[in-house]
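**Q** using only what follows, build the 3D model:
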Amino acid sequence: MNQATRLTEVADLQPAGQALREIRHHIHRHPELAYEEVQTADLVAQRLEAWGWQVTRGVGKTGVVGTLKVGDGVGNSARSIGIRADMDALPIVEETGLPYASATPGKMHACGHDGHTTMLLGAAQHLAATRRFSGTVHLYFQPAEESGVDSGAKKMIEDGLFERFPCDAVFGVHNHPGAEPGVFLFRKGPFMSAGDKAVIVIEGVGGHAARPHLTVDPVVVAASIVMALQTIVARNVDPAQPAVVTVGSMHAGTANNVIASTARLELSVRSFSADVRALLKKRIAELAQAQAESYGAKATVEYIEGYPVVINSEAETEFAIEVARELVGHDKVVAQADLLMGSEDFAFMLQKRPGTFLRIGNGVGEDGCMVHNPHYDFNDTNLPVGAAFWARLVERYLGQR
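**A** Below is the predicted model:
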């Protein structure tokens, strides 16, 4: 490819908009949870094969990799790029009322992975048809991003992802409620937090609700632990360091006239610094055990390290910013977005290869429903925009240098 070759524009993908919507709506209507993405993986594999991609199934259990090579594999055409899209849904009851709403009770695409997959499929079809690049493209359709532990990115890497389908740089995207559709958000360096889980089990002494003096009430202990945990970020963590400790689940008892024997707390823990991460782990255990002991109870703490910090490499992020500005203009590109306390298992891929994880706006106000919400839906206007971005990124990255 020479420098005069025309690069992909958003307008090039607009004619495919309706077909992309139909794909996205089909995936949305048939959501599958982590490592259950059999139908979705089949759809992806069949489309890629029909467009001329070499397809490998079963990477990291239910993952799919599509490979397209253009050129003789020497010189400039020896370069390679990887792009990832996640495929899994969430265990949420959908309440959108949309004609393509989930047909599977208790499961829905409440995080937009149906849109992420479709945008990459749109790019795949366009790249196969135009072939305006020289090198190798690997598309990583990943399962189980939402699993929190033993995630799809980690599982694909353990299955030899980067040895079997090597790339010089890797890229991924997530939709971003709170920004206008078609707006791209980037950040060099740390972007999204590490995400851990802690489980605290409190053992007390159960009994009759009318005779609390004969018991050790784990509900009271749990309440005390919840309040004590709030002091960790407020009083133990450097105020200049972002951190979050959230008690997302609290369970104890089955009847109003019974004092339970046990209680259980589940925590979500977020951080950006390795030192802060270690401090949070230490203080959660110390506070839980000390609070329980002060009431005559016992607390057992299981701390599970989840996703690492998403750290975008400088050069690849600057390159992606440049591509986005070419595609949609400077006014629709945020070059250094705010830190995000959410977590993302694409971080595992960025530990192995340089690259960047970016965001694309999904709407603001009433049109920008937060992810993991039963009313959420991916914004279809992003489909041709996201597909065009991936296609242009490939053309620029694997262009003549």
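**Q** make it CA atoms for all contacts and neighbour counts henceforth
**A** Will do.
**Q** please enumerate the strands of the stretch 101-250 of the chain.
**A** Taking DSSP state E, counting those that start in this stretch, the strands of the stretch 101-250 of the chain run over residues 135-142, 170-176, 184-185, 189-192, 194-203, 207-208, 243-252.
**Q** not counting its neighbours along the chain, what's nearest Thr262?
**A** Here the nearest residue to Thr262 in space, its sequence neighbours aside, is Glu203; by CA to CA, 6 or more residues apart in numbering that works out to 4.7 Å.
**Q** thought the one you found was touching Pro218?
**A** Yes: using CA atoms under 8 Å, Glu203 is in contact with Pro218, at 6.5 Å.
**Q** shared neighbours of the two, anything?
**A** 261-263, 297 (CA atoms under 8 Å, 6 or more residues apart in numbering).
**Q** scan these and report the most crowded one.
**A** Neighbour tally across these (other CA atoms under 10 Å): the maximum, 23 neighbours, falls on Thr262.
**Q** gap between that residue and Ser268?
**A** Using CA to CA, to the nearest Å, Thr262 is found at 20 Å from Ser268.
**Q** right, and Lys332 touches Phe184 too?
**A** Yes: applying CA under 8 Å as the test, Lys332 and Phe184 come out as touching, 6.2 Å apart.
**Q** for Gln230, state which of the shared contacts of Glu203 and Pro218 is nearest.
**A** Gln230 lies nearest to Ala263 out of the shared contacts of Glu203 and Pro218, by CA to CA, at 18.6 Å.
**Q** show me what contacts that closest one?
**A** The contact partners of Ala263, taken as CA under 8 Å, 6+ apart, are 201-203, 218-219, 222, 250-253.
**Q** hmm, which of those are the buried ones?
**A** 201-203, 218-219, 222, 252 (16 or more other CA atoms under 10 Å).
**Q** before we go on, could you also do this sequence so I can check it against the first one:
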Amino acid sequence: MNVARRFAEIDDLVPAADSLREIRHHIHHHPELAYEEVATAALVAEKLEAWGWQVTRGVGTTGVVGTMKLGEGTRSIGIRADMDALPIVEQTGLPYASGTHGKMHACGHDGHTTMLLGAAQHLAATRRFSGTVHLYFQPAEETGIDSGAQKMIDDGLFERFPCDAVFGLHNHPGAEPGKLLFRKGAFMAAGDKAIINIEGTGGHAARPHLAVDPIVIAASIVMALQTIVARNVDPSQPAVVTVGSMHSGIANNVIPATAKLELSVRSFSPAVRALLKQRITELAEGQAASYGGKASVEYIEGYPVVVNSDAETEFAIEVARELVGDDKVVAHTDLLMGSEDFAFMLQKRPGTFLRIGNGVGEDGCMVHNPHYDFNDFNLPVGAAFWTRLVERFLE
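**A** From the prediction side, this is the model:
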């Protein structure tokens, strides 16, 4: 027990809960979209500098890196938090709700950033590690393409701020607050984007026989796409094809000339990923041709599969069990069809990406929802986990 008490406990971070809540609510009230996180990055940098961290601004555009080296230890660790918000109109009615119409922290990045700041403050105060810590505050996770993680990597992240292992975290609606969820190996799906542009022939709504209706073509393509996962993909392989956007026409008495669909495509297997691209293209072109129209498909590969390394995941699970107990740790949680650009970092360094419960039932509103809010209960828990992880890794 005496040895274990050398490392951070949740109770050590509870006194900071109010100040962390103020930081989180401030960030929530001032959301910034991808590559616009100027004020958020400035707040992060100012806090880190005040606590004695060496700060580098402008990494991968608006990214911030905090560095602290203590003792003679030669090992190094990297921890990442994302900072960007989403283009969503907030409907929570909270006193600290978004002050910018059409922008909202609907995925909890305000909480992720604050938890890591909490760990930064505590690590600087207690200084119970020997080695180097790099805190990566990342822009633009939400873009799906043009990744902030990749931008930081391209800007020399791991050459300028090297680490032996890298760790990241995301909140998880559907699990009780404070519960930590892990999975070795493949964890979160690759996420791609497909844009289908449909060409028909415009005309009068009362004379459809003189037109080629792109809306009918689009509807047919939407329904045909549902057969890909059901009838082309091996049932043992996870895959999702979602049509998230469908646009055509501006008047009820006009058959438009064009239509546009935008798809989100998720997979775990490279073979399945290739099959999805092939079948989406074939179905779109074939359905359009059968109605006398044309379709072209722009297929954009986004984030790769999140693959956690075994040793680092096992280490993080061990730290979690020490901190919150076995009953609050899920060592082998389910695969998730969501995507994460932390996958790019895991391609460069061993590490793990974990989840922290954000609430169940009515208290567990799904992310990307206008009623979502990060659960402040997690602030001292997440900060204590990151602190203890550093202390144990750089013991």
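**Q** can you calculate the TM-score here?
**A** After superposition, the two chains reach a TM-score (TM-score structural alignment, normalised by the length of structure 2) of 0.99; 394 aligned residues with a CA RMSD of 0.9 Å.
**Q** returning to what we had before: switch the strands of the stretch 101-250 of structure 1 over to TSV; also include distance to Val93 of structure 1.
**A** What follows is those, written out as TSV (distance: least, CA to CA, whole Å):
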stretch	distance to Val93 of structure 1
strand 135-142	23
strand 170-176	20
strand 184-185	30
strand 189-192	27
strand 194-203	23
strand 207-208	36
strand 243-252	18
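**Q** can you say which of those is nearest to Ala320 of structure 1?
**A** Per CA to CA, nearest to Ala320 of structure 1 of the strands of the stretch 101-250 of structure 1: strand 170-176, 8.9 Å.
**Q** can you tell me what the residue nearest to Thr262 of structure 1 aligns to in structure 2?
**A** Using TM-score structural alignment to pair residues, one finds that Glu203 of structure 1 aligns to Glu199 in structure 2.
**Q** ditto for Arg359 of structure 1
**A** Under the alignment defined by TM-score structural alignment, Arg359 of structure 1 corresponds to Arg355 in structure 2.
**Q** what residues does that match make contact with?
**A** When contacts are counted by CA under 8 Å, 6+ apart, Arg355 of structure 2 is found next to 169-172, 180-182.
**Q** wait, a strand at it?
**A** Yes: Arg355 of structure 2 forms part of a strand when assessed by DSSP: H, G, I helix; E, B strand; the rest coil.
**Q** distance of the corresponding residue of structure 1 for Lys260 of structure 2 from Arg270 of structure 1?
**A** Under the alignment (TM-score structural alignment), Lys260 of structure 2 maps onto Arg264 of structure 1. Per CA to CA, Arg264 of structure 1 is found 20 Å from Arg270 of structure 1.
**Q** one more: Ala228 of structure 1?
**A** Using CA to CA, Ala228 of structure 1 is found at 17 Å from Arg270 of structure 1.
**Q** looking at these two, which one has more neighbours?
**A** Set Ala228 of structure 1 next to Arg270 and count neighbours by other CA under 10 Å: Arg270 wins out with 28 against 14.
**Q** quick check: the farthest pair among the shared contacts of Glu203 and Pro218 of structure 1?
**A** Checking these with CA to CA, the most distant pair is Ala263 and Ala297, at 10.7 Å.
**Q** what is in contact with those two at once?
**A** With CA under 8 Å, 6+ apart, Ala263 of structure 1 and Ala297 have common neighbours 202-203, 218.
**Q** tabulate those (TSV), appending distance to Asp42 of structure 1.
**A** TSV is the format used below for the shared contacts of Ala263 and Ala297 of structure 1 (distance: CA to CA, whole Å):
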residue	distance to Asp42 of structure 1
Ile202	45
Glu203	47
Pro218	48
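**Q** the helix or strand where the match of Lys260 of structure 2 lies vs structure 2, mean deviation?
**A** Here Arg264 of structure 1 sits within strand 262-271, counting by DSSP states H and E. In the superposition with structure 2, the average deviation recorded for strand 262-271 of structure 1 is 0.3 Å (mean CA distance after the TM-score superposition for structure 1).
**Q** now the residue nearest to the spatial centre of structure 2, what's its secondary structure?
**A** Nearest to the mean C-alpha position of structure 2, by CA atoms, centre = their mean, lies Glu340 at 4.4 Å. Look at Glu340 of structure 2: counting by three-state DSSP, its state is coil.
**Q** not counting sequence-adjacent ones, nearest residue to it?
**A** In space, and not counting its chain neighbours, Glu340 of structure 2 is closest to Tyr303: 6.4 Å by CA to CA, 6+ apart.
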